[in-house]
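>>> structure, please.
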Amino acid sequence: MSESRMCDEVQAQLPSYVDRSLSRVRRRLVGLHLRRCQDCQRAFSAERDLAAGLKVLSAPAEEPPEGLLDELLAQAARPGVKGRAAVPARGAVSGARPALSVALLVAGAAAGTGVGYGTWRGVRRLRRR
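As a prediction, this is how the structure comes out:
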């Protein structure tokens, strides 16, 4: 049997090898192959890690603490920050600030476009000479 085909066969049996459901003879043959084949050793390591992760996931989940649902429902019923605040927070945006921000943004974009256009025209003129 070619090495590649042997590797394919061994790797197909790795899940059974990991959970120890292979017959004694097959388990011994897979073990012998794993000792000399690094590719199959890596595949075995990945299969073993996967099995360990699945075992952790299949463990029963912890029960939530007593009264957690009632506490969460009570928190949801309370007014939020906006409902409690009588005055805007310090540094809150007034009506004029967004307009000023937009105006500065437009002016900056126009200036950047003008500088870019001027540079482009200058380079074009230099290339013509």
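>>> okay, CA-based contacts and neighbour counts for the rest of this
OK.
>>> nearest the geometric middle of the chain, what residue?
For the chain, the residue whose C-alpha lies nearest the mean C-alpha position (C-alpha atoms, centre = their mean) is G53; its distance is 17.9 Å.
>>> which helix or which strand is home to it?
Per DSSP states H and E, G53 falls inside helix 38-57.
>>> rewinding a little: how much space between the residue nearest to the centre of the chain and Q41?
To Q41, G53 is 18 Å away according to C-alpha to C-alpha, to the nearest Å.
>>> picking up where we left off before, identify the residues contacting the helix holding G53?
If you take C-alpha atoms under 8 Å, 6 or more residues apart in numbering as the criterion, helix 38-57 is touched by C7, V10, Q11, L14, P15, V18, H33, L34, R35.
>>> which of the residues in it are buried?
By 16 or more other C-alpha atoms under 10 Å, the buried positions in helix 38-57 come out as C40, Q41, A43, F44, E47, R48.
>>> structure for this one too, so we can compare:
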Amino acid sequence: MKVAIIGGAGKMGRWFTRYFVQQKHDVTISDINEVNARRFAESLGIRLSHNNSEAAGSADLIAICTPITAVPKVIKEILDDLNPSAAVMEISSVKSPVMPIMKKIALVGRRVLSVHPLFGPGVED
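Presented below is the predicted three-dimensional model:
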């Protein structure tokens, strides 16, 4: 499965990136901090995309691991470039700011996952 992790160089993004790499998925990350993202991607031997739309475009699963305030902006940015069968997952701890945009994605026929990991980025396994 092709997985795009947006915010892939942040704390939670790194956790999800490592998880999907360990599961042998084809992972691409994008992140606002390109220096950290480049180092992290190189350390795992995965692709780094320089923009979110490019990362999301061919992915089967897009995991949005950004701060809550960035989620609606990221979704608007990638929406037109999504693979028709892609699923979009966000991991915000508070759902009210992201639900309107997630509903919009669902209404155009995309699969959505709004999850709350009950762990922090320090968890190893």
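>>> give me the TM-score for this pair.
Here the superposed chains carry a TM-score of 0.21, computed using TM-score structural alignment, normalised by the length of structure 2; 42 aligned residues with a C-alpha RMSD of 4.1 Å.
>>> could you dump the contacts of helix 38-57 of structure 1 to a markdown table with distance to V115 of structure 1?
Formatted as a markdown table, those follow (distance: C-alpha to C-alpha, whole Å):
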| residue | distance to V115 of structure 1 |
| --- | --- |
| C7 | 65 |
| V10 | 68 |
| Q11 | 64 |
| L14 | 66 |
| P15 | 66 |
| V18 | 68 |
| H33 | 70 |
| L34 | 67 |
| R35 | 69 |
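>>> buried subset of those residues?
Using 16+ other C-alpha under 10 Å, the buried ones in the contacts of helix 38-57 of structure 1 are C7, V10, Q11, L14, P15, V18, H33, L34.
>>> what about the first one, which helix or strand?
Secondary-structure assignment from DSSP H and E places C7 of structure 1 in helix 3-18.
>>> figure out how far that helix is from the centre of its chain.
Mean-position distance between helix 3-18 of structure 1 and its chain equals 31 Å (C-alpha atoms, centre = their mean, to the nearest Å).
>>> which elements pack onto that helix?
The contact analysis (3 or more C-alpha pairs under 8 Å, 6 or more residues apart in numbering; DSSP states H and E) places helix 3-18 of structure 1 against helix 24-36, helix 38-57.
>>> what does it contact?
Under C-alpha under 8 Å, 6+ apart, the answer for helix 3-18 of structure 1 is L22, R27, V30, H33, C40, A43, F44, E47, R48, A51.
>>> how far away is the third one from R42 of structure 1?
Okay, so that is V30 of structure 1. 14 Å.
>>> how many residues are close by P98 of structure 1?
11 (other C-alpha atoms under 10 Å).
>>> just S4 of structure 1 next, same as before
9.
>>> circling back: farthest pair within the buried residues of helix 38-57 of structure 1?
Farthest-apart pair in the buried residues of helix 38-57 of structure 1 is C40 and R48; separation 12.0 Å (C-alpha to C-alpha).
>>> alright, that wraps it up for me.
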